[in-house]
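Q: Just to be clear, the model below is a prediction. Sequence and coordinates:
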Amino acid sequence: MNSTPAATPTTTPATTPGPAPAAAPAAGLLAGKVALVTGAGRGIGAAAARLFAREGARVLLAARTEEQLAAVTAEIRSAGGTADHVRCDLAEPDGVRAAVDRAAELYGRLDVAFNNGAAFTPPRPLDEVTEADFDHLYAVNLKGVWLAMSAQVAVMRATAGQGAIVNNSSVGSLGANPRLPAYGAMKRAVNSLTESAAVTYGPEGIRVNAVAPGNTRTRMIRTWEESDPGLSDRLAARNPLRRAAEPAEIAEAALWLLSDRASYVTGTVLRVDGGARA
């Protein structure tokens, strides 16, 4: 009978358990930040809201149309993001301020804002622009942006202590714009507000930039094309990439400017135009 003793099992020496590892930070360029997006019901604004949520932000969507806002908010939530919405007409000062304050009420702070909302009126030469259209473009595209920025700076200062703002301008603001003279003028004024705010609030750690989209597949271009058939094709032929941008591509530029990756960028108007103005 084999009397060889049974082998002694080997064991790994016990180790003293250390503290539990810290949870890995959430992934995303806006992880842990609270973002406000105006004009978020469709187009570039909706694309930005979706993207910012995917990049870790808690997002408040603002626009005039409740149904569109609710749909985009539900889409973000179903994808696992955090979002809410508030109705806001940029031509109504009290509503603009209330929308900005709502971000702090919901999430306790405001870190970044994308002032994307804008109005559009039919393309026509300067002497055919109606006074009503001019006043509407001023109220929404310029005064609305000024109101939003003023409120955003105040809330960022009081909560996060720093922040970043991106305004949506247009390549149509960078030179003559004979078909959209009033629209181009308001957007050029937004560029000036952007630069002035960057100088004013930079010492507080609040960066302010703008994106200037070129031809983009939005309702504005579709509406313009109704009175100018073939517009999209002509615009695409004028840029080296030979195509229009998707709204998400403009949102990506805004995302970078709002993120800490752009921590040394302020006071710039970034062209996102496929090289059309190169």
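A: Right, received. Where do you want to start?
Q: only C-alpha atoms for contact and neighbour calcs from this point on.
A: OK.
Q: quick one, strands of the stretch 151-278 of the chain?
A: Taking DSSP state E, counting those that start in this stretch to define them, one finds strands in the stretch 151-278 of the chain at 163-168, 206-213, 269-272.
Q: for the first one, packing partners?
A: Taking 3 or more C-alpha pairs under 8 Å, 6 or more residues apart in numbering; DSSP states H and E as contact, the helices and strands that strand 163-168 lies on are strand 112-115, helix 144-158, strand 206-213, helix 247-258.
Q: quick check: angle from that strand to strand 206-213?
A: Strand 163-168 and strand 206-213 are oriented at 20 degrees to each other (axes from the mean of the first three to the mean of the last three C-alpha atoms, to 10 degrees).
Q: For residue 53, find the nearest of the helices and strands packed on strand 163-168.
A: Minimum separation from residue 53 across the helices and strands packed on strand 163-168 (C-alpha to C-alpha) falls at helix 247-258, 10.6 Å.
Q: tell me the contacts of the closest residue to residue 115 other than its chain neighbours?
A: Nearest non-adjacent residue to residue 115, counting by C-alpha to C-alpha, 6 or more residues apart in numbering: residue 167, 4.7 Å away. If you count contacts by C-alpha atoms under 8 Å, 6 or more residues apart in numbering, residue 167 has them with 114-116, 145, 190, 194, 208-211.
Q: Go again with 6 Å.
A: Listed by C-alpha atoms under 6 Å, 6 or more residues apart in numbering, the contact partners of residue 167 are 114-115, 210.
Q: For these, could you give me TSV that also reports distance to residue 231?
A: Formatted as TSV, the contacts of residue 167 follow (distance: C-alpha to C-alpha, whole Å):
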residue	distance to residue 231
114	28
115	26
210	25
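Q: Please identify which of those is nearest to residue 66.
A: Closest to residue 66, out of all of these and judged by C-alpha to C-alpha, is residue 115, at 18.0 Å.
Q: wait, that closest one sits on residue 36?
A: No. Here residue 115 lies out of contact with residue 36, judged by C-alpha atoms under 6 Å, at a distance of 8.1 Å.
Q: Comparison target, given below:
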Amino acid sequence: MAGPTRIAFLASETASAEGALDRLTAQYGQCAPEQAEVIVALGGDGFMLQTLHATQGFDLPVYGMNCGTIGFLMNEYHEDGLADRLAAAEEEIINPLRLKATRPDGTVVEALAINEVSLLRAGPQAAKLRISVDGKVRLEELVCDGALVATPAGSTAYNYSAHGQILPIGSDVLALTAVAPFRPRRWRGALLPKRATVTIEVLEPAKRPVMTEGDSRGAGVVSKVEIRSEATIRHRILFDPGHGLEERLCREQFL
């Protein structure tokens, strides 16, 4: 099967990615995203997330090549045979999280996050959070440095660093994970159905302020955040055969 010929190359602002951009566009040409068949992102995982957010409206597959430091969502960088690699690539579909954050002054901010939505203390004292799932209070008070809800694609990122569980990409599960929990002691979080709506309320917000982020993009200090999977939005990520997210998530657990 012939590979795509209309490729939109996008690169991070690092020297290695920009150099790769020059060489690849000289070899394969350059196409605007709105006219392309596929997007090739050159950088690391952070740039892949930026690319997915920026090109969401095009419904195009995105193939990443690692010019960064982590590259969990990226393929190995090789310049030759790109058309054949794109033709053989396997597609993974992921849905982002939608967060609806209410600030102390009553204003509401909405955003999307592909990896995770996190709430973190914004002052010297530990946060106090109340956690509800589908309108039912499940944890009356969590004293901690923060909490996060992660997708399977993001379960090896901040969630894993906070000792959350790694999720298979097709599991239809979300990870709810505490960051440095103090009370309840050693609370390890929960696995929730993908269809669940998680509401996290900030207790004593004036004394113990909390800020929220989606994929490390800040939404400011908040009093309440509602988080749910957004099934109407699909991100299409391409991987070389045998190196997709399923394999990477499995391999990560046996390192």
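A: Everything's here; your move. None of the values given here were measured: they were computed from a predicted structure.
Q: So after superposing, what's the score?
A: The TM-score (TM-score structural alignment, normalised by the length of structure 2) is 0.27; 119 aligned residues with a C-alpha RMSD of 6.1 Å.
Q: Tell me which of residue 115 and residue 36 of structure 1 has more neighbours.
A: Taking neighbours as other C-alpha atoms under 10 Å, residue 115 of structure 1 and residue 36 compare with residue 36 leading, 30 against 27.
Q: That one: what secondary structure?
A: Judged by DSSP: H, G, I helix; E, B strand; the rest coil, the three-state class of residue 36 of structure 1 is strand.
Q: what's it in contact with, if anything?
A: Residue 36 of structure 1 sits in contact with 59-60, 113, where contact means C-alpha under 6 Å, 6+ apart.
Q: What separation do you get for it and residue 156 of structure 1?
A: Noted for residue 36 of structure 1: a distance of 11 Å to residue 156 of structure 1, by C-alpha to C-alpha, to the nearest Å.
Q: Over to residue 194 of structure 1?
A: Distance, residue 194 of structure 1 to residue 156 of structure 1, using C-alpha to C-alpha: 16 Å.
Q: Same check on residue 237 of structure 1?
A: 42 Å.
Q: still on that earlier bit, what about residue 194 and residue 156 of structure 1, which has more around it?
A: Shown here are residue 194 of structure 1 and residue 156; by other C-alpha under 10 Å, residue 194 has more neighbours (28 against 22).
Q: Distance of that one relative to residue 71 of structure 1?
A: On the measure of C-alpha to C-alpha, residue 194 of structure 1 and residue 71 of structure 1 end up 31 Å apart.
Q: swap in residue 197 of structure 1?
A: According to C-alpha to C-alpha, residue 197 of structure 1 stands 33 Å off from residue 71 of structure 1.
Q: Compare those two and say which is more crowded by neighbours.
A: Per other C-alpha under 10 Å, whichever of residue 197 of structure 1 and residue 71 has more neighbours is residue 197, with 22 against 14.
Q: Nearest residue to that one in space, please, no chain neighbours.
A: Distance criterion C-alpha to C-alpha, 6+ apart; nearest residue to residue 197 of structure 1, sequence neighbours excluded, is residue 208 at 6.4 Å.
Q: pretty sure that neighbour is touching residue 196, no?
A: No. Between residue 208 of structure 1 and residue 196 no contact is recorded; they are 8.9 Å apart, counting by C-alpha under 6 Å.
Q: ok, these two, which is more surrounded?
A: Taking other C-alpha under 10 Å, residue 208 of structure 1 and residue 196 do not tie; residue 208 has more neighbours (31 against 14).
Q: Distance of the more buried one relative to residue 84 of structure 1?
A: For residue 208 of structure 1, the distance to residue 84 of structure 1 (C-alpha to C-alpha) stands at 24 Å.
Q: Strand 34-38 and the stretch of helix or strand residue 44 of structure 1 belongs to, what's the angle between them?
A: Residue 44 of structure 1 belongs to helix 43-54 when assigned by DSSP states H and E. If you take the same axes, to 10 degrees, helix 43-54 of structure 1 sits at 170 degrees to strand 34-38.
Q: going on from helix 43-54 of structure 1, what's the next piece of helix or strand?
A: By DSSP H and E, the next helix or strand past helix 43-54 of structure 1 is strand 58-63.
Q: Of the helices and strands packed on strand 163-168 of structure 1, give the one that comes closest to residue 46 of structure 1.
A: Per C-alpha to C-alpha, nearest to residue 46 of structure 1 of those: helix 247-258, 8.5 Å.
Q: Just list what that closest one packs against, helices and strands only.
A: Packing partners of helix 247-258 of structure 1 (3 or more C-alpha pairs under 6 Å, 6 or more residues apart in numbering; DSSP states H and E): helix 43-54.
Q: by contact count, what packs against the helix it packs on?
A: Applying 3+ C-alpha pairs under 6 Å, 6+ apart, one finds that helix 43-54 of structure 1 contacts helix 247-258.
Q: buried ones in the helix it packs on?
A: Within helix 247-258 of structure 1, the residues that count as buried by 16 or more other C-alpha atoms under 10 Å are 247-255, 257-258.
Q: which residue ranges form the strands in the stretch 1-150 of structure 2?
A: When assigned using DSSP E, counting those that start in this stretch, the strands of the stretch 1-150 of structure 2 occupy the ranges 7-11, 38-43, 62-66, 90-94, 97-102, 108-113, 116-121, 127-133, 136-144, 146-150.
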